[in-house]
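> Sequence and predicted structure, then a few things I'm wondering about:
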Amino acid sequence: MSAAPSLEQIASCVAGYDPNALPVAQAQEFIARLVPRVEAVESVAIRSALGRVLARDVVSPIDVPAHDNSAMDGFALRGADLAADGPTTLVVAGTGLAGAQFEGPVPPGHCVRIMTGAVMPAGLDTVVPQEFATLDGDRVTIPAGVVRPGDNRRLKGEDLARGEAALAAGRRLTPADLGLLASLGRAEVPVWRRLRVAFFSTGDELRSIGEPLDAGCVYDSNRYTIWGMLQRLGVDVIDMGVVRDEPAALEAAFRAAAANADAVITSGGVSVGEADHTKRIMKQLGDVLFWKIAMRPGRPLAIGRIADGTKEAILFGLPGNPVAVMVTFYAFVRDALLQMMGAAPQPLPMLRAASTTALRKKPGRTEYQRGIVTRGADGGWQVAITGSQGSGILRSMSVANGLVVLHHAQGDVAAGEFVDVIPFDGLV
C-alpha cells in the first residue's frame, strides 16, 4: 500500500490554494483528497443496519415480485374480452387471494375475483378495480373505458429482476432499504465498520453543565451540538469533555483521541490571538495546517493528521464560537466523515427561496446566514434572516430552519432576489 500523500503534496494539487484566504470550495477539495476510508467490513443483522454504509452491492437472489400479481382488489380478466363500444359482462369463475392462488382454468368470457397481491391466474392479464364493476350473482359487468388491457397488473420482476443490483455499495441504509432487504430474504448485510470520532472543547473559560459559573466563564455548548450532529451521522462518538488550555492536558487528550478514534474534532484554540498551546500541541503531534477560510462565520480552521505512536487520526480543529462550529461542521466535516465511512457523496440539499429583505454581501467569501423559510402568498419559498448574525448567537441557529448560502463570487442581494438555502430538517 502506498503512503498517504503529505499535506504539502495535497496542497500542490489544489488550484488557487492559499492558506490565508482559502475559498470554501478549495478547502472542501483539499479535505476530500486528505481523508481515508475505513477498511474493515462486518456483517450485521438488518435491524442493526439502519444508517450503516453498505460495503458491497446487494444483488437480488429472486424476482420481485416473484409472479405477475394484482395491484388492486377487483376482478382479473383477459384484456381481449373487453368490449370496445359498450359494457362487458363476464362470468366469475372463482376467487384468488394473496397467498392462495386460484388454480382452476379460466375460459374466455370468464374472470376471477382477486385481491391485491394475489397471483394472476394463468391467461389473465388485466384487473378492473372492484369499485368500477357491478356484481350480480356470478356475473360482473364492467363499463366501457374504465380499464385498458394490461392495467393494474404487476409484472414478475417488475421491481427487481433476479441478479439485478438492489442496493449499491456506499449507500447509507434507510428504513425503506431495510424493508427492501427483507423482501429479498436477506437477514444480514455487509457494512463498513462504524467510524470512531472523538471530540473535545478547549478553553479555561469553559464549564461543564452542573459546575458553578465563575466570573467570565460560560457553559460549554459546543460539545452538545457536535454530539448531536455526530449522532445524526451514525458514528461511534467519544466525548472527551473540556480540556484546559494547558500543554500536558492537551497533549494527553490529543494522544488519547488519536489512539482511539479515526477522526478528532476540537472546538476552540485555533483563532489568531488565542493562547497558542492548542495549535502548538497539534503541530507537535502531527502534520497540521492552520487555515483562514474565506467564509463567514468560521474563518479559522485547523486540518491535518495527528498521531499517538503508529496510530493516526484525521484532525478537524473548529473555531470556538457556537454558530461557527455548526457552520464549519456542515461545510467541511460532515462530507469528510461520510467519505471516511465509505458512503457515496451526499451533498446537502438546497432549495431556492426569495429573500424578504436586501442582504449586504461582498464578493470574495462565502457567507452563511441563519434564515427562516416559509411559503409566500404565491405559494413559493421565501426566507427571512433571523436578525443579528453574530457567530456567538447560538439561539439564532435554534430559531432558524435553514442556512442562507451567499456564494463566494456573489454580491449584494436585493429584496425578492432568489438565494440558496440549506434546510435544517434532518440536520440540526
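Yep, that arrived. Owing to the predicted nature of the structure, the values given are computational and were not obtained by experimental measurement.
> switch to C-alpha atoms for all contacts and neighbour counts from now on
Fine.
> Does Thr266 touch Leu318 like I think?
Yes: with contact defined as Cα atoms under 8 Å, Thr266 counts as touching Leu318 (5.8 Å).
> Now do the contacts for Ser2.
For Ser2, the contact set (Cα atoms under 8 Å, 6 or more residues apart in numbering) is empty.
> so how far is Pro105 from it?
67 Å (Cα to Cα, to the nearest Å).
> what's the spacing between the residue positioned nearest the centre of the chain and Arg334?
When Cα atoms, centre = their mean is applied to the chain, the residue found nearest the centroid is Gln346 (5.9 Å). Separation of Gln346 from Arg334 (Cα to Cα) stands at 10 Å.
> still on that earlier bit, name the residues contacting each of Thr266 and Leu318.
Joint contacts of Thr266 and Leu318 (Cα under 8 Å, 6+ apart) do not exist.
> Can you give the distance of the longest helix along the chain from its chain's centre?
The helix spanning the most residues in the chain, taking DSSP state H as the definition, is helix 247-260. With Cα atoms, centre = their mean, to the nearest Å as the basis, helix 247-260 stands 31 Å off its chain's centre.
> what residues does it touch?
Here helix 247-260 makes contact (Cα under 8 Å, 6+ apart) with 196, 198-199, 240, 243-244, 264, 277-278, 281-282, 285, 306-308, 311-313.
> One more: stretch 286-302?
6-7, 19-24, 27, 270-272, 282, 303-307, 315-319, 323-325, 327-328, 364-368, 390-391, 408.
> Repeat the analysis, applying 7 Å as the threshold.
The contact list for stretch 286-302, computed with Cα atoms under 7 Å, 6 or more residues apart in numbering, reads 19-24, 270-271, 282, 303-307, 316-319, 324, 327-328, 364-368, 391.
> want to compare, so here's the second one:
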Amino acid sequence: MAQLSDDCFAFGGPLMSIDDAVGIITARVSAVSETETVPLIVADGRILAGDVAAPLPLPPFTNSAVDGYAVRAADLPVGREATFAVAGRVAAGSAAAAPIVGAHAVRIFTGAPMPDGADTVFMQEDVGLADDGRVRLPAGLKPGANVRPAGEDIAAGAVALKAGLRLNPQHLAVAAAFGLPALTVRRRIRVAVFSTGDELASPGASRGPAQLYDSNRFMLMAMLKRLGCEVSDLGIFSDERAPLATSLRDVAARHDLLLTTGGVSTGEEDHVKAAVESVGSLVLWRMAIKPGRPVAMGIISGTPFIGLPGNPVASFVTFVHVVRPTVLALAGGLPEVLMPMPVRAAFSYKKKAGRREYVRVTLRKAADGSFEATKFPREGAGLLSSLIETDGLAELGEEIIKVEPGQSVGFLSYAELI
C-alpha cells in the first residue's frame, strides 16, 4: 500500500492548472507493489506488471497471405506470362512434403507455411488453368508478393507489451498468439467510497421530505470499477465529526485511496474537512476548471484522500481529470492521455481566460458531412440529465475566451472518459 507524507500534495499558490495537478499526483503517488498471475480470460482491464518480450516471432513461420500458387520468383520470365506445372498442395496447418521444384508451382492456402525455396504467391483469382492442369501465371508480379515473412509482425525477443499497460482485448490477442495462458498483473487497488450528510438517503431506503437520494456515490463506484478497482461501498456517514474521523482512520489502513463528494468546503455543516484534518492532513486545491469547485486532496495514515465537488456534473468532470490519473498511478499504469477530437461548434459560448472549461454537447452530422457539436440547452452542474442526453464534453482550453459557431473545438466522448 502506498504510504505518502502528510505534505506531499501541499500547494499554496493561485489556481492550479489541471496539467500541473496531474503532474504532482503522478510524480508523488507510488504504485502498489503486489502482483498476481491471472488467466488471459480475466486479464482484461488489468495493469500489466512487467514487460512481455516475444517468446517467438509473429508469425512464427513464413506463410502465404492468400489462397493461390507459390513459386520461386527467380523462375519467372521477365515481362511475359509463364505456365508452370503444379507440384504439390499445402493447406493451413500442414507443411510442404518437399522443397519447391524449379519452374513449378505449389497450390497453397492462406496461412499455410511456404515450401522451402518458394518466395512469391500468385492469388488464385489472377491465375488461369490450362487443360493439362498447369497454371498460367501473369507477368508483372513483384518478388515476395503475398507472403508474410516470419517475424514480420513482431520479432522474437522484442518487447511486445509494456509494463503499465491497461490491458484490452487487443493486448490479450497478442499474448495468446505467443501461446501465453496467463499474464502477471498488479493487484487491484482498493478504493473506499463514501458519502456524508443527513440530507442524503440511499436508493431503496425511505427518503425524508428534505432529503435527496445519493447518486454521486454510485456513479463514482461504477467509474472506479471500469478502471479495474476493487471498490468498498461505505455508504453514507452521518454529520458527526468524531465518529467520521474514527471511521476514516480505520478505513484508510485497509485501502489505497479514499474518495467522496461534497462536504469539504468551509461551511459550518461540512464536517468532512474537519474530520480529515483531525486524523491526517487536507490541502484544498483550487483548480482552474469548470465545472468543478475546489478539489480536496489529503493524506490519512499515508493513504490518499480525494474529495470531489458535490454537484454530479462537476463530480464527473473532476473524476476524469483528478481521480482517473491518481488511480492509474496507484495501480502502476501508464498515463492515458485524453485526445480531444476536433469538431465544429454549433453554439456560442463565453468563458474566462486561464480556466479550462467543459461544455456538455451532442454530436450531429451537418449537411456537408462534417460533425458538429450542439450545446446542452440548460446550464448547471447539478443537471444529471445533461450527462445522459449528450454524447460528451467540448474541451475549451485556458486560452479560449469565446466560441462562435463554425469554430473548431475539441470533443471528448463519454465512451473515452469512462
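Ah, there it is. These numbers come from a predicted model, not from an experiment.
> before we move on, the earlier item: so what corresponds to the residue nearest to the centre of structure 1 in structure 2?
Using TM-score structural alignment, the equivalent of Gln346 of structure 1 in structure 2 is Glu336.
> cool, and Gly163 of structure 1?
Per TM-score structural alignment, Gly163 of structure 1 is aligned with Gly157.
> does its match count as helix, strand or coil?
Put simply, Gly157 of structure 2 is coil when judged by DSSP: H, G, I helix; E, B strand; the rest coil.
> How many neighbouring residues does the closest residue to it other than its chain neighbours have?
Spatial nearest neighbour of Gly157 of structure 2, chain neighbours left out: Ala54 (4.8 Å); criterion: Cα to Cα, 6 or more residues apart in numbering. Neighbour count of Ala54 of structure 2, defined by other Cα atoms under 10 Å: 20.
> give the contact list for Ala54 of structure 2.
Taking Cα under 7 Å, 6+ apart as the test, what Ala54 of structure 2 contacts is 155-160, 178.
> which of those count as buried?
155-156, 160, 178 (16 or more other Cα atoms under 10 Å).
> Can you tell me the SS state at the corresponding residue of structure 2 for Thr95 of structure 1?
With TM-score structural alignment defining the correspondence, Thr95 of structure 1 maps onto Arg89 in structure 2. Counting by three-state DSSP, the backbone at Arg89 of structure 2 sits in strand.
> Leu384 of structure 2 maps to what in structure 1?
That one, Leu384 of structure 2, aligns with Leu394 by TM-score structural alignment.
> what ranges do the helices span in structure 1?
7-12, 24-34, 175-183, 222-233, 247-260, 277-284, 322-328, 334-340, 395-399.
> quick revisit: going by distance to Gly197 of structure 2, which of the buried ones among the contacts of Ala54 of structure 2 wins?
Gly197 of structure 2 has its nearest neighbour among those in Ala160, at 49.0 Å by Cα to Cα.
> That closest one reaches Ala53, doesn't it?
Yes: proximity of Ala160 of structure 2 to Ala53 meets the contact threshold set by Cα atoms under 7 Å, at 5.6 Å.
> Put together a markdown table for the contacts of Ala54 of structure 2, with distance to Arg364 of structure 2 on each row.
Formatted as a markdown table, the contacts of Ala54 of structure 2 follow (distance: Cα to Cα, whole Å):
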| residue | distance to Arg364 of structure 2 |
| --- | --- |
| Ala155 | 43 |
| Ala156 | 46 |
| Gly157 | 46 |
| Ala158 | 43 |
| Val159 | 41 |
| Ala160 | 38 |
| Phe178 | 42 |
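> And the residue lying farthest from the centre of structure 1, how far from Leu90 of structure 1?
Centroid-distance maximum for structure 1: Gly137 at 54.8 Å, with Cα atoms, centre = their mean. Using Cα to Cα, we find Gly137 of structure 1 at a distance of 11 Å from Leu90 of structure 1.
> Ok, Trp381 of structure 1 next?
Distance from Trp381 of structure 1 to Leu90 of structure 1, by Cα to Cα: 53 Å.
> the more surrounded of these two?
Shown here are Trp381 of structure 1 and Leu90; by other Cα under 10 Å, Leu90 has more neighbours (20 against 17).
> residue in structure 1 matching Ala73 of structure 2?
Per TM-score structural alignment, Ala73 of structure 2 is aligned with Gly79.
> With Gly410 of structure 2 instead?
In structure 1, the residue matched to Gly410 of structure 2 (TM-score structural alignment) is Asp420.
> what do you get for Arg286 of structure 2?
Arg286 of structure 2 maps onto Lys292 in structure 1, by TM-score structural alignment.
> Quick check: end-to-end length of stretch 166-174 of structure 1?
13 Å.
> list the buried ones in that stretch?
166-167, 169-173.
> One more: stretch 17-35 of structure 2?
17-18, 21-22, 25-26, 29-32.
> can you list those in TSV and add distance to Ala112 of structure 2?
Below are the buried residues of stretch 17-35 of structure 2 laid out as TSV (distance: Cα to Cα, whole Å):
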residue	distance to Ala112 of structure 2
Ser17	56
Ile18	53
Ala21	54
Val22	50
Ile25	51
Thr26	48
Val29	50
Ser30	48
Ala31	45
Val32	45
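> Show me where the stretch 301-418 of structure 2 has its strands.
Remark: strands assigned in the stretch 301-418 of structure 2 by DSSP state E, counting those that start in this stretch are 303-308, 341-345, 349-350, 356-365, 371-375, 392-396, 402-403, 408-413.
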